[in-house]
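Participant: predicted model follows, preceded by the sequence.
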Amino acid sequence: EYLMDNGMSREEYHFFLHNRLKQHCILGNDYYWTNEHRVHADGHTEAAGETFGYSEITRQYHNRYRLPIMHTETNMREGATGQEAVQWLWKEWANVLRLRNVGIPTVGFTWYSLTDQVDWDTALREKNGNVNPLGLFDLNRNIRNVGKAYKQLIKDWRDVLPASSLCLAVPVVPPGQNCWPPRPEDTQQKGLAMPQQQAANAEGA
């Protein structure tokens, strides 16, 4: 009722009610050093670091939602040695490989972000001009150590992953099938066009 009171037609409501689009979804989840928290007896929490880790938490998500997954965000500050972020990158990549190796469909991995962030430490609530050294490149476009490691990761795995990964398509295409171009039956499934599109198609026929 809320949706229809605010502009959704009955036709649109029934379209979404009766069409299963789960097969077109990918579950993206982030993982940072601060994701896991310890809850104290008085109710306050603090970051617990990597207690269970990305692979275990994501395995639980996959068991619940049964969707392909993507590691959508992670990063670590380039610390005193310049290698802290590099070590974190390889650790997260190892977690992604572990998921793939146990059969959980995994379609992507991303370091966030390409460049350093400004005032990311306050979630942009304060305009302090603090540069957070989290990117693959600094703000002068100089590549950081983690950026070099990311390039090496791509170089090492580029010939392996296309042959053994799921195709990055929705619905997800298993290995052994052509990824591109998509088959007409995959992109024009009956009932997947919105009512307005169906009407337009009928008029053009």
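Facilitator: Sure thing, it's come through.
Participant: drop to CA atoms for contacts and neighbour counts, all remaining ones
Facilitator: Noted.
Participant: what ranges does this protein have for its strands?
Facilitator: All strands of the chain, identified by DSSP state E, fall at 27-30, 37-39, 45-47, 69-73, 106-109, 117-118, 131-132.
Participant: could you dump those into a markdown table with mean neighbour count added?
Facilitator: Below are these laid out as a markdown table (neighbours: other CA atoms under 10 Å):
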| stretch | mean neighbour count |
| --- | --- |
| strand 27-30 | 16 |
| strand 37-39 | 13 |
| strand 45-47 | 12 |
| strand 69-73 | 20 |
| strand 106-109 | 19 |
| strand 117-118 | 18 |
| strand 131-132 | 16 |
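Participant: those strands: which one's closest to residue 153?
Facilitator: When the strands of the chain are ranked by distance to residue 153, counting by CA to CA, first place goes to strand 106-109 at 11.2 Å.
Participant: those helices in this structure, which residues are they?
Facilitator: Using DSSP state H, the helices assigned to the chain run over residues 2-5, 10-18, 54-65, 84-101, 145-157, 161-164, 184-187, 195-204.
Participant: just name the most buried of those.
Facilitator: Each of those was assessed for mean neighbour count using mean count of other CA atoms under 10 Å. The highest is helix 84-101, with a mean of 18.
Participant: what helices and strands are in contact with that one?
Facilitator: In terms of contacts (3 or more CA pairs under 8 Å, 6 or more residues apart in numbering; DSSP states H and E), helix 84-101 is packed against helix 54-65, strand 106-109, helix 145-157.
Participant: for that helix, which outside residues touch it?
Facilitator: Helix 84-101 has contacts (CA atoms under 8 Å, 6 or more residues apart in numbering) with 53-55, 59, 71, 75-79, 105-106, 109, 111, 134, 145-146, 149-150.
Participant: quick one, it and helix 145-157 angle?
Facilitator: Counting by axes from the mean of the first three to the mean of the last three CA atoms, to 10 degrees, helix 84-101 lies at 30 degrees to helix 145-157.
Participant: next one: helix 84-101 to chain centre, how far?
Facilitator: Taking CA atoms, centre = their mean, to the nearest Å, the mean C-alpha location of helix 84-101 is offset from the chain mean by 14 Å.
Participant: list the contacts for residue 54?
Facilitator: When contacts are counted by CA under 8 Å, 6+ apart, residue 54 is found next to 31, 92, 95-96.
Participant: what are the contacting residues of stretch 125-133?
Facilitator: Defining contact as CA under 8 Å, 6+ apart, one finds that stretch 125-133 is touched by 77-78, 116-121.
Participant: included below, for side-by-side comparison, is a second structure:
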Amino acid sequence: MEQHKDFIWAVGIEDTFVTQVEKGERPLDEYALTQHYELWKEDLELARESGARMIRYGIPWYKVEKKEGAYDWEWVDEVMEYFHNHTDLIPIIDLMHYGTPHWLKNEFSNGRYPECVAAYAAAFTKRYSHIVKYYTPLNEPYVNAEFCGLNGVWPPYHTGLQGFYHMIMQLGKGIIKTIKAIQSIDKDAVMVHVDATKKYFTYDEELQPEVDIWNENRFVMWELLSGRVNDGHPLYNLMLQYGLTIEQLKWFQEHHCSFDIVGINYYPQFSVHEVKRDKKGYIIYPHVLGTGEELKDIIREAVSRYNTPIMITETSFRGSEEERVDWLKESVEACFSIRKEGIELLGYTWFPFFDLVDWEYRTSGKSAEEELMPFGLYTLKMNDKGQMIRKENRAGRKFKELVKRTKLN
């Protein structure tokens, strides 16, 4: 493993914040549900003990800016001071992880969203640029647009491809304005552009055009941000067909950004889709279990498009401890294998560090404990005092072993 001494091991704490509710819904704040607001120091200590050099860490915008332009940094100050005092754990700050403040009516559809999120980013950077150098302007724009714009699950509850591309356009503008706001304060800030990745395939030759367009659409935000969606692009006419205008797409060509690091989020249970027809003849896109080979294919495709350093910014497996250990070994081996091809893969992030509360909590009516999902290196369990206990599991021990092995060799 000598060639992997420079490999960055990282973890991330699930930090979804979707707190606006309609009838029958509950706020989804993972920090609150997993008691991270109270146990943040313990959690960061455990992250350091794991051997991780970096941690993906989110800021709850809706709590920080409860009134527009008025920022409450009290809790964030404590966490940032910890990072300042423990430089062996470097934060990659998730400025946006799905949710907006309550005063921003219509959420991501609000025409002022791009300016508002950039103002928040500027306020954060002014306060913490002496501590923070790595930023994710917005986590997983594809999933954000999918849940808020395609499937209507989260506010502003839009549906269909028209809703999806409207969200992509709004989120993309927010990302570009966020980057400019941060760089106007700290020109050395590093942008880690994180998105969910997909791979589509089919056994039906007639459906290959459908596969091709979805394999292009999986890169839509990176393509848009880099100014590539012009009248010769495979997605150009589709985006116009579903509501975007020539002027909107031209804006991205004129205000495009470059990438410091492309962050790939890959989950074997969610990232690979077979395209086929159901019994009634409708095209469907069911998940199939992905492998390390599909992960390598996605990395190669991203490198060929953007010629930029890559980092695995999320991966894990929902299942037993044994299944998580198996995926940890398979996915890390895929990373080491791709590095031997000469690809600049910087590192690997197990996400989430400890179990998360299923997003279905918003509507299920079940308790947070009942909705715990077995993803983490640490297992969460509620004790009789109502405290969420963190207990290292076999996957956590294996992660430590792998980190130690690369450091020793």
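Facilitator: Everything's here; your move. Predicted, not measured: the structure shown is a model, and the values here were computed from it.
Participant: in TSV, list the helices and strands packed on helix 84-101 of structure 1 along with distance to residue 185 of structure 1.
Facilitator: Conversion of those to TSV gives the following (distance: least, CA to CA, whole Å):
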stretch	distance to residue 185 of structure 1
helix 54-65	25
strand 106-109	22
helix 145-157	31
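Participant: any chance of the helices of structure 1 in a markdown table with distance to residue 41 of structure 1 as columns?
Facilitator: Conversion of the helices of structure 1 to a markdown table gives the following (distance: least, CA to CA, whole Å):
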| stretch | distance to residue 41 of structure 1 |
| --- | --- |
| helix 2-5 | 40 |
| helix 10-18 | 43 |
| helix 54-65 | 23 |
| helix 84-101 | 30 |
| helix 145-157 | 38 |
| helix 161-164 | 46 |
| helix 184-187 | 52 |
| helix 195-204 | 53 |
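Participant: closest to residue 46 of structure 1 out of those?
Facilitator: Using CA to CA as the criterion, the shortest distance between residue 46 of structure 1 and these is 18.1 Å, found for helix 54-65.
Participant: what range in structure 2 matches that closest one?
Facilitator: Under TM-score structural alignment, the counterpart of helix 54-65 of structure 1 in structure 2 spans residues 295-306.
Participant: that older thread, and the two most separated of the contacts of stretch 125-133 of structure 1?
Facilitator: Within these, two members stand farthest from each other by CA to CA: 78 and 119, at 15.8 Å.
Participant: who has more neighbours out of those two?
Facilitator: For the pair residue 78 of structure 1 and residue 119, the greater number of neighbours falls to residue 78 (20 against 16), based on other CA atoms under 10 Å.
Participant: aligned to that one, what sits in structure 2?
Facilitator: For residue 78 of structure 1, the aligned position in structure 2 is occupied by residue 319, per TM-score structural alignment.
Participant: its match touches residue 375, doesn't it?
Facilitator: Yes: judged on CA atoms under 8 Å, residue 319 of structure 2 makes contact with residue 375 at a distance of 6.7 Å.
Participant: shared neighbours, these two?
Facilitator: Taking CA under 8 Å, 6+ apart as the contact rule, residue 319 of structure 2 and residue 375 touch no residue in common.
Participant: circling back to that earlier point, reformat the contacts of residue 54 of structure 1 as JSON lines; add distance to residue 164 of structure 1.
Facilitator: JSON lines is the format used below for the contacts of residue 54 of structure 1 (distance: CA to CA, whole Å):
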{"residue": "31", "distance to residue 164 of structure 1": "24"}
{"residue": "92", "distance to residue 164 of structure 1": "19"}
{"residue": "95", "distance to residue 164 of structure 1": "17"}
{"residue": "96", "distance to residue 164 of structure 1": "14"}
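Participant: out of those residues, who's nearest residue 160 of structure 1?
Facilitator: Comparing these against residue 160 of structure 1 with CA to CA picks out residue 96 as the nearest, at 14.3 Å.
Participant: quick one: map the closest one onto structure 2.
Facilitator: Residue 96 of structure 1 maps onto residue 335 of structure 2 when the alignment is built from TM-score structural alignment.
Participant: kindly report the same for residue 144 of structure 1.
Facilitator: Taking TM-score structural alignment as the criterion, the aligned counterpart of residue 144 of structure 1 in structure 2 is residue 393.
Participant: ditto for residue 31 of structure 1
Facilitator: Across the two structures, residue 31 of structure 1 finds its equivalent in residue 266 of structure 2, going by TM-score structural alignment.
Participant: still on that earlier bit, for residue 200 of structure 1, which of the strands of structure 1 is the nearest?
Facilitator: Where the strands of structure 1 are weighed against each other on CA to CA, the nearest is strand 27-30, at 31.9 Å.
Participant: show me what the closest one is packed up against.
Facilitator: Using 3+ CA pairs under 8 Å, 6+ apart as the contact test, the elements touching strand 27-30 of structure 1 are strand 69-73.
Participant: quick one: closest of the helices of structure 1 to residue 25 of structure 1.
Facilitator: Proximity to residue 25 of structure 1, assessed across these by CA to CA, is greatest for helix 54-65 (10.4 Å).
Participant: superpose on structure 2 and give me the mean offset of that closest one.
Facilitator: Superposing on structure 2 and averaging over aligned pairs (mean CA distance after the TM-score superposition for structure 1), helix 54-65 of structure 1 comes out at 0.8 Å.
Participant: report the angle between that helix and strand 69-73.
Facilitator: 130 degrees.
Participant: ok, back up a step: how far is the match of helix 54-65 of structure 1 from where the chain is centred?
Facilitator: Taking mean C-alpha positions (CA atoms, centre = their mean), stretch 295-306 of structure 2 and its chain are 17 Å apart.
Participant: cool, stretch 41-50 of structure 2 as well?
Facilitator: Average the C-alpha atoms of stretch 41-50 of structure 2, do the same for its chain, and the two points are 21 Å apart (CA atoms, centre = their mean).
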